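Asks: Sequence and predicted structure below; questions after.
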Amino acid sequence: MVSGIFIIKPMVPIGNIPMMEHVVNLLKRNGFLLNSSGGEVKGTREELLQQSSTMADIVKIKFIEGEFEIPSCYYEFAHRFRDQDGKLYSGFIAKSADKIFESTNFYKKDN
């Protein structure tokens, strides 16, 4: 497993930002490539969780067999909402989680 040299997926809570779309727009304006699988924003307020993530950077790593480009780490952003009892949602949404993991899919890096 090559990812042992990276922090694979730090998660950034955004509870004080009113809308996930603001985070997405800020990231895009600053040149970050976002994971659009399942939409740039996954989940809804009604599901009590919205998530977005950057795509993993492509880095060159030296192996015994040679130097190869591989996906490194990505950042996940999560907005957890409170339920009707006022408790912060602590679960995850399976259909969103599998899309978030696509952030490490290999893609052609534009130079």
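Replies: Alright, I've got the coordinates. Numbering: from 1, shown residues only.
Asks: going forward, measure contacts and count neighbours with C-alpha atoms only.
Replies: Noted.
Asks: Check which helices and strands whichever strand or helix holds residue 69 sits against.
Replies: Using DSSP states H and E, residue 69 sits within strand 66-71. If contacts are counted by 3 or more Cα pairs under 8 Å, 6 or more residues apart in numbering; DSSP states H and E, strand 66-71 sits against strand 58-63.
Asks: what's the angle between the strand it packs on and strand 66-71?
Replies: Counting by axes from the mean of the first three to the mean of the last three Cα atoms, to 10 degrees, strand 58-63 lies at 150 degrees to strand 66-71.
Asks: next up, a second structure to put side by side with the first:
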Amino acid sequence: MRIPNGTKVRHRHKGYDGHIDGLTEIVVGPNRHPDGKTRYRLNIGGSSRELITEDDLSILVDGDNLVIMIRQKEPYRRSLTAQLHGVLTEDRFIKAGRSSAVPATTPPQVPSA
């Protein structure tokens, strides 16, 4: 599953925060997504962007353990949170404002349709 644009993330090793700003196709080189050809474009402020693989990202969540996104309302964020919990391990979700060593706990419950 692709992490949508606008999702707030933290680099797992370097510790800085940003948001997903798209995908970039990489013609040569190591460290690409499972599709073998792309990396996420991470907006780290102003005009600064960095190319990064999914394995290097933690997803930032709010006090209700919902994925934090730019300009998205709670119902969509709740749905996306459930989808991402289905493909990423629990340690990949961290509360905004905490160090990357402190994972979020208890994913939110999504009402069944």
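Replies: Great, that's in hand. None of the values given here were measured: they were computed from a predicted structure.
Asks: Just the TM-score for the two chains, thanks.
Replies: The TM-score (TM-score structural alignment, normalised by the length of structure 1) is 0.26; 51 aligned residues with a Cα RMSD of 4.5 Å.
Asks: Next one: residue 93 of structure 2 from residue 22 of structure 2, what distance?
Replies: Distance, residue 93 of structure 2 to residue 22 of structure 2, by Cα to Cα, to the nearest Å: 20 Å.
Asks: Which positions in the strand holding residue 69 of structure 1 come out as buried?
Replies: For strand 66-71 of structure 1, the neighbour count (16 or more other Cα atoms under 10 Å) marks 70-71 as buried.
Asks: Which SSE is immediately downstream of that strand?
Replies: Past strand 66-71 of structure 1, the next helix or strand by DSSP H and E is strand 76-80.
Asks: In whichever helix or strand comes after that following strand, which residues are buried?
Replies: Once the chain leaves strand 76-80 of structure 1, the next helix or strand it forms, by DSSP H and E, is helix 94-100. Within helix 94-100 of structure 1, the residues scored as buried using 16+ other Cα under 10 Å are 96, 99-100.
Asks: that older thread, residue 93 and residue 22 of structure 2: who's more crowded?
Replies: Neighbours were counted for residue 93 of structure 2 and for residue 22 using other Cα atoms under 10 Å; residue 93 has more, 27 against 16.
Asks: wouldn't that one be in contact with residue 60 here?
Replies: Yes: between residue 93 of structure 2 and residue 60 there is a contact at 6.0 Å, judged by Cα atoms under 8 Å.
Asks: Roughly how far does residue 41 of structure 2 sit from residue 80 of structure 2?
Replies: From residue 41 of structure 2 to residue 80 of structure 2 the distance is 19 Å (Cα to Cα).
Asks: before we move on, what about residue 22 of structure 2?
Replies: 17 Å.
Asks: Relative to residue 84 of structure 2, how far out is residue 43 of structure 2?
Replies: Taking Cα to Cα, one finds residue 43 of structure 2 at 20 Å from residue 84 of structure 2.
Asks: typo on my end, it should be residue 8 of structure 2
Replies: Distance of residue 8 of structure 2 to residue 84 of structure 2, computed by Cα to Cα: 13 Å.
Asks: if I look at the residue nearest to residue 58 of structure 1 when sequence neighbours are not counted, how far off is residue 79 of structure 1?
Replies: In space, and not counting its chain neighbours, residue 58 of structure 1 is closest to residue 71: 4.4 Å by Cα to Cα, 6 or more residues apart in numbering. Taking Cα to Cα as the measure, residue 71 of structure 1 falls 25 Å from residue 79 of structure 1.
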